[in-house]
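Q: Provided below are the primary sequence and the corresponding predicted coordinates.
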Amino acid sequence: MFDDKAPSNAPEWSVSDLAGALKRTLEDSFGHVRLRGEISGYRGPHSSGHAYFSLKDQNARIDAVIWKGTFSRLRFKPEEGLEVIATGRITTFPGKSTYQIVIESLEPAGAGALMALLEERRRKLMAEGLFEAARKRRLPYLPRVIGVITSPTGAVIRDILHRLEDRFPRHVLVWPVRVQGDTCAAEVSAAIRGFNALRPGGAIPRPDVLIVARGGGSIEDLWGFNEEVVVRAAAESDIPLVAAVGHETDWTLIDHAADMRAPTPTGAAEMVVPVRVELMAGVNDLARRHVESALRIVDRRRSDLRSAARALPTPDALFAPKRQKLDLASAKLGPALSRNARTHEAQLLDLSRRLSRVSPAARLATMRARLDAIGQRPHQALTRSLVLRGENLQQISRRLVVSRDTLLRAERTRLAQASDLTQRVAERLAPALRSQIARKADRLEALSKLFESLSYKSVLARGFALVRDAEGQMLRSAQDVTEGRALVLEFGDGRAEATGGRGGGVRPKTPKPKTPTGGDQGALF
């Protein structure tokens, strides 16, 4: 049945050994590489925190993975379609027989990629409504406390403090942050949220306005202010925020999310406070105009009062018509009272006559006459009604007796028919039940034979053995057998205990002097 082949001296490899040798060869030959390509198939971090995607160009692609710890430290996060330069080491994944790059650092491939990434992020945040003009608030006219988020060692904070001192000295709180580098975005967003977390009236005063400031630089230097975490912190700030990042021609995403954008840090200081001297001059001018206006109003009201006083009539002229009307009314009062008394007396007599006709005595006499007229008529009507009802009851009783006999005869007929039907159904049910039981028994026997033919014990009966460790776990490879490890060998006719030897061999616990006479077909060891 089998073709005879010449013996070969080539060593035998296990799949795991070959995969390991290929892995070591690839890692030793390449080590760390810098790879340029386009990100493809990126769907965000896996639930484990690792990120899996591919890098491709026009002719080839390679799988890439970023472990969870490295992913959290990346300055630029992967995005679908972004061209990047990845630094990492080449290795293989034996589970899929593929090679891949384990990325340790990631950066966009040039300024063009940065601008493409910046534009894509700007459109995404704009679609979420973070740049809407409706959500921006007006700055307070004269804040009591100003919060500044910038580097404490640069010229920016000195320019802001000097400009505030020249215009209108205010209490300033500085939150020191790095304005460049990998931790810039995290520190700036933490500073914005930290100022917002201060409670009014607390030990540290809560600012009325915030300034996020930095000097000019390249797009890479200003990139920390383009990160989503900074933009979202600026958009969520309850305190009005002024962004003063870079020079007038520099634009970052925080400029769109802030309530106000200043061309320079000095311009931000000019936006948040007015000029004190100009304000004092304006207040003095308003006070002078207020006093002059008040004096003019007093003079005009005094003149109006004099004119109104001249137009008023004398007291005699005011009371003369009223006094005359009072004299006429007193002359008419006596005759009017007499007429009113006579009118009410006539009404009282008319009501007395009407009440006498409906008095209780008159009503009782009328009711007594009606009762005498009725006499014995109710008693006679009641007697006739009782006689009629008795006759009706007798007729109903006779009809009920006839109906009861008819119903009893119909029920006896229905019960006899139901009994015959039940007997016929029972005669057909017994053979059908026996036939169903026979079919189920045949199917159970066929399944039992199929189970016996598929059981692994039938394989053991042909000379094979099943290897387990001391805990009962099945061992599938010789690499799982280590020296001194307790083993259990299950044969077709029972079990035997053994101990693992060197090189993956097996030594029985009790030596057996008997040497097998048959071939080695079906033996695992």
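A: Alright, I've got the coordinates.
Q: CA only for contacts and neighbour counts going forward, please
A: Will do.
Q: Please, where are all the strands along the stretch 201-350 of the chain?
A: Here the stretch 201-350 of the chain has its strands, by DSSP state E, counting those that start in this stretch, at 209-214, 241-245, 260-261.
Q: next up, a second structure to put side by side with the first:
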Amino acid sequence: MEEYDMPAGLLAEGRQGDNSPPLSVGELAQAVKRTVEDRFGRIRVRGEISGWKRHSSGHCYFTLKDDSACIDAVIWRGQAGNLAFRPEDGAEVIATGKMTTYPGRSKYQVVVERMELAGEGALMALLERRRKALAAEGLFDAQRKRPLPFLPPLIGVVTSPTGAVIRDILHRLEDRCPTRVIVWPVPVQGEGAAAKVAAAIRGMAGLAEVPDLLIVARGGGSIEDLWAFNEEEVVRAVAESPIPVISAVGHETDTTLIDHAADLRAPTPTAAAELAVPVRAELLGFLDELNARSRRCLTRRAGDARERLTLTTSRWPAADHLLGPKRQKLDEVGERLPRGLAARAHKAEAVMNLTAARLRPDLLRQKLDRLSDKLDAAARMLPIVHPDRPLGRGFVRVTAAADGRTLTRSADALAAGSLRLHFGDGEVAAQAGEGPPPPPPAAKVERSGRRPYVAPQPNLFD
């Protein structure tokens, strides 16, 4: 009987001839890890990306799958920044790296060092999926397109600072209509190109002097060369730009995703410059033509008006025919005017004579004497009726301290509060208020010993 066929005991113990001592879990996991890494130290695997996830640490985790199997994969942060495209689910890729195991989860995975799209077909499939996704968000809608300014004073250009593209744009602008240009230099292909192009497009809107028009340009090339302009971050930057954008990437047959997001697509960078500004000579010629047309129009209008005036005045009646009756009436009125004035003067003279008879000097003298007597009588009465005359006989005149108004009622005195008491020899300030009446003065006692009757005195403030 084999040794392993024997029934197991309660305690593990060494057996005769056993030269393989038990391994710990960690030892076994490390042994498997070394075996896998030694056997698959360098591999290339083709599959479809699924479950793509970029961790906050910068590492990327995903799964490579095909019709029959799947395998986990990881790209460390250092290699993830060097990818020439932005991976996404559904993209078919060829990943280069090495196999390893993750002992903490008892699983194996591919550590990817390099990853590329699996041929031009896979690249086009990825491009089409991205185009549909962005179009579904409305980034390519026609109603979002804005009209370009007719004659922009300042144009911004995002392109490579070297090469024929920027020279062609500047030369064509100079030939057509010289204008100011701001160039934001960026790499137009390779690693990091997409991020720098997107940053340049957004940065143009933050300049101290914001351009009136923006041109994003690049020369022709393969789909791989133009791929930076298909990246989602560049497309979104174009769609969100507050400045109208002309896309001029590649030749006429080349199409990128920013062509759909831009306000206008130019077939070439040179054509973009032509679309940006009009031809100055043609513009001046058009203005001259408009000036000549306006002069001809004014001359024709003046001639037409002159003809209408001549035609209208020719239909008017003669001046004598219109003014004859008025002139005759004026002559009649002129003849009656002296007679009317003379009659009016005689009537006025009769009225004046009648009035003059009433204005004899003796009658005026008598009336003046009567008026003088009345004035003297009023002057004599003035001291008698003066309100301060009774003050010398023990009376008091009460006035309000605020406005000097004479008060005749106790309620008015209480409402006024502050008072002035006017005596025969001066004034005294007083304050009105409720209070007990003052005690009566002591009465004189007659010799008979009987106290005389004293009538109660009224309160001056009641």
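A: Sure thing, it's come through. Model, not experiment: these values are computed from the prediction.
Q: What's the TM-score once they're superposed?
A: Here the TM-score for the pair of chains, by TM-score structural alignment, normalised by the length of structure 2, is 0.63; 315 aligned residues with a CA RMSD of 2.5 Å.
Q: okay, the strands of the stretch 201-350 of structure 1, which one's buried deepest?
A: strand 241-245 (a mean of 29; mean count of other CA atoms under 10 Å).
Q: quick one: that one to chain centroid distance?
A: With CA atoms, centre = their mean, to the nearest Å as the basis, strand 241-245 of structure 1 stands 31 Å off its chain's centre.
Q: Stretch 73-85 of structure 1 now?
A: 27 Å.
Q: in that stretch, what's buried?
A: Under the neighbour-count criterion of 16 or more other CA atoms under 10 Å, stretch 73-85 of structure 1 has 75, 76, 78, 79, 82, 83, 84, 85 buried.
Q: Quick one: residues contacting the second one.
A: Contacts were defined as CA atoms under 8 Å, 6 or more residues apart in numbering; by that measure residue 76 of structure 1 touches 106, 107, 108.
Q: Is it part of a helix or strand, or is it coil?
A: coil (DSSP: H, G, I helix; E, B strand; the rest coil).
Q: Aligned to it, what sits in structure 2?
A: Per TM-score structural alignment, the equivalent position to residue 76 of structure 1 in structure 2 is residue 85.
Q: rewinding a little: ok, of the buried residues of stretch 73-85 of structure 1, which one's closest to residue 19 of structure 1?
A: residue 85 (28.3 Å; CA to CA).
Q: Structure 2: which residue goes with that closest one?
A: Per TM-score structural alignment, residue 85 of structure 1 is aligned with residue 94.
Q: cool, and residue 298 of structure 1?
A: When structure 2 is aligned by TM-score structural alignment, the residue opposite residue 298 of structure 1 is residue 302.
Q: measure residue 13 of structure 1 to residue 277 of structure 1 for me?
A: Noted for residue 13 of structure 1: a distance of 90 Å to residue 277 of structure 1, by CA to CA, to the nearest Å.
Q: contacts for stretch 171-183 of structure 2?
A: Here stretch 171-183 of structure 2 has contacts from 152-159, 161, 211, 270, 273-274, 277-281, using CA under 8 Å, 6+ apart.
Q: What are the boundaries of the strands in the stretch 51-200 of structure 2?
A: Using DSSP E, counting those that start in this stretch, strands in the stretch 51-200 of structure 2 cover 60-65, 70-75, 92-102, 107-117, 154-159, 180-185.
Q: follow-up on the earlier one: of residue 13 and residue 277 of structure 1, who's got more company?
A: Taking neighbours as other CA atoms under 10 Å, residue 13 of structure 1 and residue 277 compare with residue 277 leading, 12 against 9.
Q: Now name the helix or strand holding residue 38 of structure 1.
A: For residue 38 of structure 1, the element it lies in under DSSP states H and E is strand 32-40.
Q: what residues are up against whichever residue in structure 1 pairs up with residue 212 of structure 2?
A: Alignment note: residue 212 of structure 2 maps to residue 208 in structure 1; criterion TM-score structural alignment. Contacts for residue 208 of structure 1 (CA under 8 Å, 6+ apart) come out as 140, 143, 144, 145, 146, 147, 239, 240.
Q: ranges for the helices of the stretch 151-300 of structure 2?
A: Per DSSP state H, counting those that start in this stretch, the stretch 151-300 of structure 2 carries helices over the ranges 164-176, 193-204, 232-240, 257-261, 269-276, 280-314.
Q: Redo the ones you listed as JSON lines? Include distance to residue 144 of structure 2.
A: Shown next, in JSON lines, are the helices of the stretch 151-300 of structure 2 (distance: least, CA to CA, whole Å):
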{"stretch": "helix 164-176", "distance to residue 144 of structure 2": "26"}
{"stretch": "helix 193-204", "distance to residue 144 of structure 2": "18"}
{"stretch": "helix 232-240", "distance to residue 144 of structure 2": "9"}
{"stretch": "helix 257-261", "distance to residue 144 of structure 2": "9"}
{"stretch": "helix 269-276", "distance to residue 144 of structure 2": "19"}
{"stretch": "helix 280-314", "distance to residue 144 of structure 2": "29"}
